[in-house]
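Participant: Please work out how this folds:
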Amino acid sequence: MEKAIRRIFQSSGFYFLMGLLLLIISYNGEQIAVRISKPIGESSWSTSGNLIDSFTYIPLIIGIFCFILSIITFSLSMYHTKKKG
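Facilitator: You can find the predicted model right below:
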């Protein structure tokens, strides 16, 4: 029983850390998009706004979803442990 409870709390922590990592990635989305779109050996290039937006907003949305999932799993597991003991 103790192992199952620990696993539930670990999954909540995992979702929290994934959300934090994805929010950091979305904060640096513009720099990541520029680095990925740069052709090798070129000194001048342009990065499309859509690529910058996708590297910014997609990790942001998934990160917020992971935070919400972390809160839900933690709340449900806490409720479950309080109810049993």
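Participant: From here on, just use CA atoms for contacts and neighbour counts.
Facilitator: Will do.
Participant: Secondary structure element for the residue lying closest to residue 27 once chain neighbours are set aside, which one?
Facilitator: Nearest in space to residue 27, with sequence neighbours left out and distances taken as Cα to Cα, 6 or more residues apart in numbering, is residue 56 at 6.7 Å. Element membership for residue 56 (DSSP states H and E) is helix 49-84.
Participant: Let's see this one next, to set against the first:
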Amino acid sequence: MVEKEFKVFKVPVTFFFLGVLFIIIGANGPDLAGTFSRPPNASSWSTSESLINAFTYVPMMIGINFLLVFATTFSIAFYLWQKNR
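Facilitator: From the prediction side, this is the model:
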């Protein structure tokens, strides 16, 4: 019975975890940009500022959008859950 009641919250919780994951990836953007821009067998290299910004801001924007979708779907799911009780 409890599983059936909370089944409607699976989609919002998934969006929440995806949002948090993308925000964490965006917070580690400069490190990831340095890792992905490293040429094979290179001991020193430089990473452009635009690549660092891309690895930082794009995942952050995706994460914020997932959190907004979470808020919307959670509100709808909570409304339907309250309506059916």
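Participant: What are the neighbouring residues in contact with the residue nearest to residue 27 of structure 1?
Facilitator: Going by Cα atoms under 8 Å, 6 or more residues apart in numbering, residue 56 of structure 1 touches 25-30.
Participant: re earlier: if you line the two up, which stretch of structure 2 does the helix holding residue 56 of structure 1 fall on?
Facilitator: Under TM-score structural alignment, the match for helix 49-84 of structure 1 in structure 2 covers residues 49-84.
Participant: Would you mind getting the average deviation of that stretch from structure 1?
Facilitator: Following superposition, stretch 49-84 of structure 2 is found to deviate from structure 1 by 0.7 Å on average (mean Cα distance after the TM-score superposition for structure 1).
Participant: again, but for stretch 15-25 of structure 2
Facilitator: Stretch 15-25 of structure 2, aligned to structure 1 and superposed, deviates on average by 0.5 Å (mean Cα distance after the TM-score superposition for structure 1).
Participant: Name the residues of that stretch that are buried.
Facilitator: 15-16, 18-23, 25 (16 or more other Cα atoms under 10 Å).
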